[in-house]
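# Generate coordinates for the sequence data below:
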Amino acid sequence: MTATTATPILEPALAYALWAADYPAYAHNPVMRAEERAMLGLLPTDLRDTVVVDAGCGSGRYMRHALSRGAAHVHGVDLSPEMLARAAAVPAEANAASRVALVQGSLDALPLGDGVADLTLSGLTIGHLERLEPALAELRRVTRPGGRILCSDVHPTGHALGWLRDFKAGGHRYAVRHTPHLYSDWHAACLRLGLAIERVLEPMLDPTDIPEGAHFDRQALDVPVALVFRLRRIPAPPPGSLP
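All right, here's what the predicted structure looks like:
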């Protein structure tokens, strides 16, 4: 992530169509590594008998982690057909094709049934949507009552400092559109939707992840780079129970 005013900012579908060819299924920059350490710290180590939805699965990095921890089934959803094509290599590499289903769809209109997931993941995707609450509502809908949601986004501090989610394709530099969602936005949306905020992490960069000679905003070492939530879908009270 760099701060510049000359980089063209693209809509997510176009950006990932260009980016997909060079987008690996692992955390490939210091910000992603910081975010992933926080997410994996909240992800159960044993996912046997667990159905997982990876919403905004991209090239499949969290699908890979879910499968390695024994997930019974993983539904991967992404807006970009090009990224889904990359994600298709993950179950094949893990010899887990029968445990994975991939489908194209948007985070605010997931093509999945209600309550299909015991655990829903969404890594660094929700900021691609301008409105937070419809996306959170969909993550809640596909998660069973009592189930959990692990969700991360680029920290809004970075947006305030002018950072972009930028990449190179065909010798040119581009950025993908990103909307910052403040903690207060998350708190208000979760309250309205019946989602309990169980944990909030704000990971920092690890200086050892930064390549020698890298050009980056030195302020990034002093501020959190991601906002990571563990949410729980609050079960509805039984009919006729007292409020």
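# can we go C-alpha only for contacts and neighbour counts from here?
Noted.
# Where does residue 28 sit: helix, strand or coil?
Using DSSP: H, G, I helix; E, B strand; the rest coil, the structure places residue 28 in coil.
# Pull the number of nearby residues for it.
Here the number of neighbours of residue 28 (other Cα atoms under 10 Å) works out to 11.
# do you know how far it is from residue 154?
15 Å (Cα to Cα, to the nearest Å).
# Would you verify that residue 127 is located in a strand?
No. Counting by three-state DSSP, residue 127 is not found in a strand; it is helix.
# got the contact list for it?
Residue 127 is in contact with 153-154, 178-181, counting by Cα atoms under 8 Å, 6 or more residues apart in numbering.
# to compare against the first, here's another:
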Amino acid sequence: MNPIPVMEPAEAYALWAREYPAHAHNPVMCAEQRALLALLPTDLRGKHVLDAGCGSGRYLIHALQRGATRATGVDLSPQMLERAAIELSVCGFGTRHELKQGRLEALPVADGAADLTLCGLVIGHLPELEPALAELRRVTRPGGVVLCSDVHPIGHALGWQRDFKIDGTRYAVCHTQHLYSHWHAACSMLGLVIEAVSEPMLDPADIPAGAHFDPVALNVPVALVLQLRCPL
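Predicted structure coming up:
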């Protein structure tokens, strides 16, 4: 069997964008999203929400549906931002959102601009954790909240890949394993307080009939979701 080509994020998402929906579209994403949305306030009126690595806009949509006064999405991929613009337009959110191209390690956002910052399934694409967390802290107001998620590090140990299929060919996006101990050390260094940690499991109901998957995945957590508080 030929190995799956592993691509850098910019190249991978340029290819994946045209088929990337603005909702959780696989069992791991469904588990991750349930855990993250459980931490996202149900009433975001008066709040500016930043989605760092917004992709096709799924968490921007959730934030705006929960009443966010303003929502800003930043993503490395112009193709994914184009997809997000279409999805947000279809949802009819008008001018309450803004999309910007930028890197997670250098967000084009002013210091303390966001009341709440989201970063869903993105940090694992970066080789180092601390620079990304430093940026998420910088753009979030003192006392504000950062919600982060990533594929659980156990998946990397089991050989799982962030893969996708286009025109019958399977590809994978490069991914770095960030252990909980790495998160703890980086947060301690930056003064971020870990307020909540969730390790969601797969729901068998989310697995399509006849799907080929590692059965071990039913017995281990598939995502790591953290709620972080910025220092005052």
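# Out of the contacts of residue 127 of the first structure, list just those in strands.
153-154 (DSSP state E).
# Going by neighbour count, which of the contacts of residue 127 of the first structure comes out on top?
Going by other Cα under 10 Å, residue 154 tops the contacts of residue 127 of the first structure with 28 neighbours.
# Map that one across to the second structure for me.
The alignment partner of residue 154 of the first structure in the second structure, by TM-score structural alignment, is residue 151.
# now swap in residue 68 of the first structure and tell me
Using TM-score structural alignment, residue 68 of the first structure pairs with residue 65 in the second structure.
# Next, count neighbours for that match.
Quick note: residue 65 of the second structure (other Cα under 10 Å) scores 14 neighbours.
# and what of residue 196 of the first structure?
Residue 196 of the first structure: 17 neighbours (other Cα under 10 Å).
# Next, work out how far apart the match of residue 68 of the first structure and residue 58 of the second structure are.
11 Å.
# Quick one: the helices in the first structure, in order.
For the first structure, the helices defined by DSSP state H occupy 12-19, 30-42, 61-68, 81-87, 89-93, 132-142, 156-160, 183-193.
# could the ones you listed be laid out in TSV, adding distance to residue 214 of the first structure?
As requested, the helices of the first structure are exported to TSV (distance: least, Cα to Cα, whole Å):
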stretch	distance to residue 214 of the first structure
helix 12-19	21
helix 30-42	11
helix 61-68	24
helix 81-87	27
helix 89-93	30
helix 132-142	33
helix 156-160	18
helix 183-193	30
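# can you tell which of these is closest to residue 121 of the first structure?
helix 61-68 (7.7 Å; Cα to Cα).
# post-alignment, the closest one versus the second structure, mean distance?
By mean Cα distance after the TM-score superposition for the first structure, the fitted helix 61-68 of the first structure averages 0.4 Å away from its aligned residues in the second structure.
# Residue 227 of the first structure matches what in the second structure?
In the second structure, residue 227 of the first structure lands on residue 224 (TM-score structural alignment).
# That match is in contact with residue 201, isn't it?
No. At 9.9 Å, residue 224 of the second structure does not count as touching residue 201 under the criterion of Cα atoms under 8 Å.
# Looking at the two, which one has more neighbours?
Set residue 224 of the second structure next to residue 201 and count neighbours by other Cα under 10 Å: residue 224 wins out with 24 against 21.
# Great, nothing more from me.
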